[in-house]
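Peer 1: the sequence and its predicted three-dimensional model are supplied below.
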Amino acid sequence: MPQPQPSAAPHRTLVLSGSLRAGAVTTQVALAAVAQDRPEHEVILAATLDQLPLFNEDLDTEPAPPGVAALRAQVSSAGSLLVLSPVNNGSISAALKNALDWLSRPRDDSPLAGKPATGLVIGYHSHGAEAHLETILRATGARTTPAPTPVLSPRAVTGNQTAHDPKVTTVVAEVLAALSPPRTRH
């Protein structure tokens, strides 16, 4: 009698929300991504970025500061990253930039090196923030996958149920599909 094949481990996408405010649209979009968790594609929300000190090479030691170590471990265990940012003054949030600075270290063993990542910015006008996010992700060594829709405008969202808005869930589903590894046929 043939033995059952162990099921393959699910692909894991870690979602980084670049907003520190609990009710932020960016965080609601992150929660919409987590709501699309499936047995074959696990989607988890990263630890909040407010636990990270401002990047300072004097603090970049072993062991790393606790919040930094925890985030690095989450990124290391993920198969891909969905990086979300509000548009702040035409760029990404300072909190997200700080997290990416920490994650780009240690330079020779960064958890971002070669990691598939897609960025999505949330704002009424992007002012090129999506290009900044793409540039920063590439500079960290992440392997970027362009988002089918790199900018999500809150104007497209109806009411204050962002996580359940069909426009949001459609964009998030497209982005997660872009991060999913190709299915193999047997």
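Peer 2: Yes, it's here.
Peer 1: contacts, neighbours, all on C-alpha from now
Peer 2: Will do.
Peer 1: measure residue 113 to residue 15 for me?
Peer 2: The span separating residue 113 from residue 15 equals 17 Å under the rule Cα to Cα, to the nearest Å.
Peer 1: out of these two, which sits in the more crowded spot?
Peer 2: residue 15 (27 against 20; other Cα atoms under 10 Å).
Peer 1: give the contact list for that one.
Peer 2: With contact taken as Cα atoms under 8 Å, 6 or more residues apart in numbering, residue 15 is in contact with 30, 33, 34, 43, 44, 45, 46, 81, 82, 83, 84.
Peer 1: which of these fall in helices?
Peer 2: Within the contacts of residue 15, residues falling in helices by DSSP state H are 30, 33, 34.
Peer 1: got a list of what residue 179 touches?
Peer 2: Residue 179 makes contact with 13, 80, 81, 116, 117, 118, 145, according to Cα under 8 Å, 6+ apart.
Peer 1: go again using 10 Å as the cut-off
Peer 2: The neighbours of residue 179, taking Cα atoms under 10 Å, 6 or more residues apart in numbering as the test, are 11-13, 41, 79-82, 116-118, 144-147, 173.
Peer 1: one more: residue 42?
Peer 2: Remark: with contacts taken as Cα under 10 Å, 6+ apart, residue 42 is in contact with 9, 10, 11, 12, 13, 14, 34, 35, 36, 78, 79.
Peer 1: second one coming, line it up with the first:
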Amino acid sequence: MAQENLPSILALTGSLRAQSYNSALLRAAVKNHSGKVSINIYDDLARLPMYNQDFDNENPPPEVVELRGRVAAADGLFIVTPEHNASIPAALKNAIDWCSTAPANGIMVAKPTAIAGASPGAFGSARAQIALRQILASIGSDVLTKPEVTVFQCHERIDADGNVNDPFTLSLLDDLLGALTARIARG
């Protein structure tokens, strides 16, 4: 629940996997953030119907109404994405599609947005983040460029219980959320 007078950030992960490294990264960022901000997690990507322009009208599916409402109400977005075939997962792209069309009333335009990601591989979701930056830029989101948080070999930094055990990763996440909070404060 949002605290009064604090900026609000809606956080979401592009992963649907129960034991997702990226969901663990998102939870660690929220838990360990040292700033004054209210962070709420949206974890219903799996419930969203696939984007279909035939249903993108004045009466969209209720799951879409809920997501759009939460995105519109947030002062900023924090998106953590895995890498699927050198890009972002379909579920994340689907959510962005629902939130970026004309019936969504520009809720993502100029919305301060921070991104991060993790991968067991050597690139730490860097290619997915490039694709995500391109998508967000095309719809006019205000995407932070620094710090970049690409957690490579994440299986060495996130334990079996989903805890981030690497102080450097935790500090990067805190810096990223601090930068997002500062961007929101600047308006």
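Peer 2: Nice, thanks for sending it over. Fair warning: this is a prediction, and the values are worked out from it, not measured in the lab.
Peer 1: can you calculate the TM-score here?
Peer 2: Laid over one another, the chains give 0.85 as their TM-score (TM-score structural alignment, normalised by the length of structure 1), with 178 aligned residues with a Cα RMSD of 2.4 Å.
Peer 1: and of the contacts of residue 15 of structure 1, the nearest to residue 101 of structure 1?
Peer 2: Checking the contacts of residue 15 of structure 1 against residue 101 of structure 1 by Cα to Cα gives residue 83 as the nearest, at 13.5 Å.
Peer 1: surely the closest one touches residue 133?
Peer 2: Yes - here residue 83 of structure 1 reaches residue 133: they are 8.6 Å apart, a contact under Cα atoms under 10 Å.
Peer 1: which residues do these two both contact?
Peer 2: Among the neighbours of residue 83 of structure 1, those also in contact with residue 133 (Cα under 10 Å, 6+ apart) are 96, 118, 119, 120, 121.
Peer 1: quick one: map the fourth one onto structure 2.
Peer 2: Aligned counterpart of residue 120 of structure 1 in structure 2: residue 116 (TM-score structural alignment).
Peer 1: isn't that match right up against residue 125?
Peer 2: Yes - the pair residue 116 of structure 2 / residue 125 is scored as a contact, 8.1 Å apart, by Cα under 10 Å.
Peer 1: can you check which residues contact both of these two?
Peer 2: A shared contact of residue 116 of structure 2 and residue 125, defined by Cα under 10 Å, 6+ apart, is any residue touching both; here these are 22, 80, 81, 82, 149, 150, 151.
Peer 1: among those residues, which one lies nearest to residue 183 of structure 2?
Peer 2: Of all those, residue 149 has the smallest distance to residue 183 of structure 2: 16.9 Å, by Cα to Cα.
Peer 1: what is the burial count for the residue lying closest to that closest one once chain neighbours are set aside?
Peer 2: Leaving aside its sequence neighbours, residue 149 of structure 2 sits nearest to residue 116 (Cα to Cα, 6 or more residues apart in numbering; 4.9 Å). Applying the criterion other Cα under 10 Å, we find 26 residues in the vicinity of residue 116 of structure 2.
Peer 1: what does residue 106 of structure 1 give?
Peer 2: By the criterion of other Cα under 10 Å, residue 106 of structure 1 has 12 neighbours.
Peer 1: ok, the one 3 residues further on next?
Peer 2: Residue 109 of structure 1 has 10 neighbours, counted by other Cα under 10 Å.
Peer 1: ok, now which ones touch the counterpart of residue 102 of structure 2 in structure 1?
Peer 2: Aligned counterpart of residue 102 of structure 2 in structure 1: residue 106 (TM-score structural alignment). With contact set as Cα under 10 Å, 6+ apart, residue 106 of structure 1 has these partners: 60, 61, 112.
Peer 1: before we move on, the earlier item: filter the contacts of residue 42 of structure 1 to the buried ones?
Peer 2: Buried members of the contacts of residue 42 of structure 1, counted by 16 or more other Cα atoms under 10 Å: 11, 12, 13, 14, 34, 78, 79.
Peer 1: mind checking which of these are in helices?
Peer 2: In helices, defined here by DSSP H, the members of those are residue 34.
Peer 1: from the buried ones among the contacts of residue 42 of structure 1, which land in strands?
Peer 2: Mapping those onto strands (DSSP state E) picks out 11, 12, 13, 14.
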